[in-house]
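Asker: Sequence isn't available, so here's the structure alone:
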């Protein structure tokens, strides 16, 4: 949109501007004639509402201040100071570039012309320089072509168009020329607001959605960049809302978007909505995060992090020796069940548990994509987490899945030996109940296929009902990479097997992932 306000009648330029503007970018043009100060000062003015286009200010100084033979008088100086301040302040709050044209004042004497030229020059000198503000002096306009300026002094006094149609056409040409040279909406915002990079996966994803909807470069969008500052309109906002609601299963509306229009604010809002609708009944999100996602090895930021999902034990302690055996530059995280520390079972099924763990990663992990890894029950959880991410069009957040002796259980509980050992060593009855509850969740879970690569480390010394389990190759559309280890299920993550496993994981990361960078 091009919003034009002026100190004189100017709406006759509408058709001329439409003729001169490129057909591919015919914007809406709005004239608010003789409302200069209200447009500059009011927070609800059309200038302030304009979020996608340009603001144009046409000023004929003789409409604002009468001619006097003493241009250096205190009254003139006060006018210049106050008007310069008004322009600077208004421009600082605008979301689009501002073009100021000092239109020529028809004068009978050269002294009068020089008087107004002096004032406009001094105003320009007072205004802070910016690549989002352009000032065109009357002398520059008159250099374009020698044309009669005024049509009729009487018409001007009656509020009719004061200039000739030929001169209006020249003004229109100057406006179009300056607009073509003006910075884009994105450049306007970046000139006023420093770029701040995303801090978590959720912010990263929202920025990617901004870029998709607006068809812009995501690298230009910081977490404090407003959607509407980037050229968002009511139509594109509806598209954005639909994508956000579909991907994150929330109910964002236009009122929420208008108030929370940055990636940072939207990520906080989405996280809060999810916490209240899905997790608030069990424990606060902050407490759950403290008890759940743990960084074990920081590693290097350019390496894809591995997220180890807890098995039936709930804590993920079984992974610690393997994590130590991996290279020091490999980032590693653990997700443990917050039920362990909160002394109550928090999830009703695998789906709700996986939903929360994905929520944790999107909100608190700063790097994507990541690799999910899981042993036994943890592998089932990883499958469900990936399924949900793919269903929500967030598949690009996860690269692949590393499974440690994970099967799909069909008829009987496959971890009786492990549970028996835990019962014998555990003096707290609630932990026995906890183990049983997690086993019940796994027995009730029926996964569907995912579209991610699975690397399976499989124990060959199976016992009892393990042989009845389905292999993971039935649950991925990608080829299954299998490594056989001469051990049983309970010892696969113990020495000396983890030395061999860590070697193959390191080679996989180097050849398949990091080697592609």
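Answerer: Right, received. Where do you want to start? Bear in mind the structure is a predicted one, so any value in this text is a computation, not a measurement. Residues are numbered from 1 along each chain as shown.

Asker: okay, CA-based contacts and neighbour counts for the rest of this
Answerer: Will do.

Asker: what are the ranges of the helices in the stretch 201-350 of the chain?
Answerer: 201-214, 234-248, 254-259, 263-274, 285-292, 320-325, 339-342, 350-364 (DSSP state H, counting those that start in this stretch).

Asker: Residue 313 is nearest to which of those helices?
Answerer: Closest approach to residue 313 among those (C-alpha to C-alpha): helix 339-342, 9.1 Å.

Asker: next one: that closest one to chain centre, how far?
Answerer: 33 Å (C-alpha atoms, centre = their mean, to the nearest Å).

Asker: Would you indicate which residues of that helix are buried?
Answerer: 339-340 (16 or more other C-alpha atoms under 10 Å).

Asker: helices and strands around that helix, which ones?
Answerer: On a contact count with 3 or more C-alpha pairs under 8 Å, 6 or more residues apart in numbering; DSSP states H and E, helix 339-342 meets no helix or strand.

Asker: got the contact list for it?
Answerer: 291, 314-315, 345-346 (C-alpha atoms under 8 Å, 6 or more residues apart in numbering).

Asker: gap between the most centrally placed residue in the chain and residue 383?
Answerer: By C-alpha atoms, centre = their mean, the chain has its centre lying nearest to residue 207, at 2.4 Å. Using C-alpha to C-alpha, to the nearest Å, residue 207 is found at 26 Å from residue 383.

Asker: ok, now residue 209?
Answerer: From residue 209 to residue 383 the distance is 25 Å (C-alpha to C-alpha).

Asker: more crowded one of those two?
Answerer: residue 383 (27 against 18; other C-alpha atoms under 10 Å).

Asker: would that one count as being in a helix?
Answerer: Yes: the assignment for residue 383 is a helix, going by DSSP: H, G, I helix; E, B strand; the rest coil.

Asker: Could you report the distance from it to residue 413?
Answerer: Counting by C-alpha to C-alpha, the gap from residue 383 to residue 413 is 19 Å.

Asker: ditto for residue 354
Answerer: 21 Å.

Asker: Strands of the stretch 401-517 of the chain, residue ranges please.
Answerer: 453-459, 480-485 (DSSP state E, counting those that start in this stretch).

Asker: same thing with the stretch 101-250 of the chain?
Answerer: Under DSSP E, counting those that start in this stretch, the stretch 101-250 of the chain gives strands at 133-136.

Asker: dropping in the other structure now:
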């Protein structure tokens, strides 16, 4: 999220220097600034596109916690649509991430209300973020706030079988599963064999090297934080049992192509049996829509144009300008 938090080259360079060389004057300057100018609360709000005349949309990131993959969706939406991402705590700061859905949602609400203090709210989330958004809607409703719409993108209600034992996973298994998500994110196979992690002295470095080969450069610190966030989010997802949510229109948007995420999402036969992926019993009004692409590519061009159109129809009933 540095791209959005530090939009100028000078600010970006100073921030990167502070991260790479914490003993330098730049780091000392930033530390002093943090203490005097910034609150202790680390906001998880990322203003991807904060301008426009329409009510803002708040969208929770997927299980990796980053909002960078949400930028194409923001670009494809109408220029009058403010679009805020909600990233995972712990990616950009030395703060342990929360490990329950309830705590994650409560923290995001705190950040959200610094931008929009009262409802009605428009919420959404991608994959894991859909469950976070669902819990946020629950908590906001209990606070007496109005949630005008809730959009869930490619996420089922049930805990997938592979995730049910996440609290027993070893570090190697977490890194192995994390690699699957990064492989979808970079949209190409990572150069890894099944034994690479189990035989390695430093499994995380093996993943770091594979990502670098695929053109995705991450520092050791970034990858350590990403692993911590992935662990916390996986544990939160595995333990979460969403409760009925009444009085809020909910839209589930599914990818047409299933299977990109393996056992984490229903297969074609399971989807035919229950197109609502388990959400129908919990809500009053549920609309299910499908968009081109798979779990990962629906957020990328050209498929994201259709996703953005579906978003626009859900929120405003208006057409987007053609690309």
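Answerer: That came through fine. These numbers were taken from a predicted model, which means no experiment stands behind them.

Asker: any residues touching stretch 104-113 of the second structure, and which ones?
Answerer: Outside stretch 104-113 of the second structure, the residues that reach it (C-alpha under 8 Å, 6+ apart) are 43-45, 58, 86, 98, 132-133, 135-136, 139-140.

Asker: Most neighbours among the residues you listed, please name it.
Answerer: Of the contacts of stretch 104-113 of the second structure, with other C-alpha under 10 Å as the count, residue 132 tops at 33 neighbours.

Asker: which of the strands of the stretch 401-517 of the first structure sits most buried?
Answerer: strand 453-459 (a mean of 21; mean count of other C-alpha atoms under 10 Å).

Asker: what range in the second structure matches that one?
Answerer: The alignment of strand 453-459 of the first structure onto the second structure (TM-score structural alignment) spans residues 249-255.

Asker: Quick one: distance of that stretch to the chain centre.
Answerer: Worked out by C-alpha atoms, centre = their mean, stretch 249-255 of the second structure lies 16 Å from the chain centre.

Asker: and for stretch 67-76 of the second structure, what span of the first structure is it aligned with?
Answerer: Going by TM-score structural alignment: stretch 67-76 of the second structure matches residues 316-325.

Asker: Can you list the buried residues in that stretch?
Answerer: Buried, per 16+ other C-alpha under 10 Å, within stretch 316-325 of the first structure: 316, 318-319, 322-323.

Asker: still on that earlier bit, neighbour-wise, which of residue 354 and residue 413 of the first structure wins?
Answerer: residue 354 (23 against 16).

Asker: Alignment lookup: that one to the second structure.
Answerer: Residue 354 of the first structure maps onto residue 105 in the second structure, by TM-score structural alignment.

Asker: cool, residue 484 of the first structure as well?
Answerer: Checking with TM-score structural alignment, residue 484 of the first structure has residue 290 as its match.

Asker: Enumerate every residue touching that match.
Answerer: Here residue 290 of the second structure is in contact with 253-256 (C-alpha under 8 Å, 6+ apart).

Asker: lining up these with the first structure, which overlap?
Answerer: Here is what carries over to the first structure from the contacts of residue 290 of the second structure, by both residues aligned by TM-score structural alignment, their matches' C-alpha atoms under 8 Å: 253-256.

Asker: Would you confirm that residue 304 of the second structure contacts residue 73?
Answerer: Yes: under the criterion of C-alpha atoms under 8 Å, residue 304 of the second structure makes contact with residue 73 at 6.0 Å.

Asker: Of all the strands of the stretch 401-517 of the first structure, which one comes closest to residue 134 of the first structure?
Answerer: strand 453-459 (54.5 Å).

Asker: Return the list of helices and strands in contact with the closest one.
Answerer: strand 398-404, strand 480-485.

Asker: Residues contacting that strand, please?
Answerer: 399-406, 476, 478-489, 492, 501.

Asker: Show me how to select, in ChimeraX, the buried members of those residues.
Answerer: Applying 16+ other C-alpha under 10 Å to those leaves a buried subset, and the ChimeraX line that selects it is:
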select :399,400,401,402,403,404,405,406,476,480,485,487,489,492,501
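
Asker: How many residues are close by the alignment partner in the first structure of residue 231 of the second structure?
Answerer: Residue pairing (TM-score structural alignment): residue 231 of the second structure is matched to residue 436 of the first structure. For residue 436 of the first structure, the count of nearby residues is 16 (other C-alpha under 10 Å).

Asker: What separation do you get for residue 436 of the first structure and residue 445 of the first structure?
Answerer: According to C-alpha to C-alpha, residue 436 of the first structure stands 14 Å off from residue 445 of the first structure.

Asker: Over to residue 409 of the first structure?
Answerer: 9 Å.

Asker: which non-adjacent residue is nearest residue 304 of the second structure?
Answerer: residue 298 (5.5 Å; C-alpha to C-alpha, 6 or more residues apart in numbering).

Asker: Also residue 80 of the second structure?
Answerer: residue 52 (3.8 Å).

Asker: Contact partners for that neighbour?
Answerer: 79-82 are the contacts of residue 52 of the second structure under C-alpha under 8 Å, 6+ apart.

Asker: and if we set it to 10 Å?
Answerer: 78-83 (C-alpha atoms under 10 Å, 6 or more residues apart in numbering).

Asker: What does it correspond to in the first structure?
Answerer: Residue 52 of the second structure maps onto residue 300 in the first structure, by TM-score structural alignment.

Asker: one step back: may I see the strands of the stretch 401-517 of the first structure arranged in CSV, with distance to residue 117 of the first structure as well?
Answerer: As requested, the strands of the stretch 401-517 of the first structure are exported to CSV (distance: least, C-alpha to C-alpha, whole Å):
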stretch, distance to residue 117 of the first structure
strand 453-459, 71
strand 480-485, 78
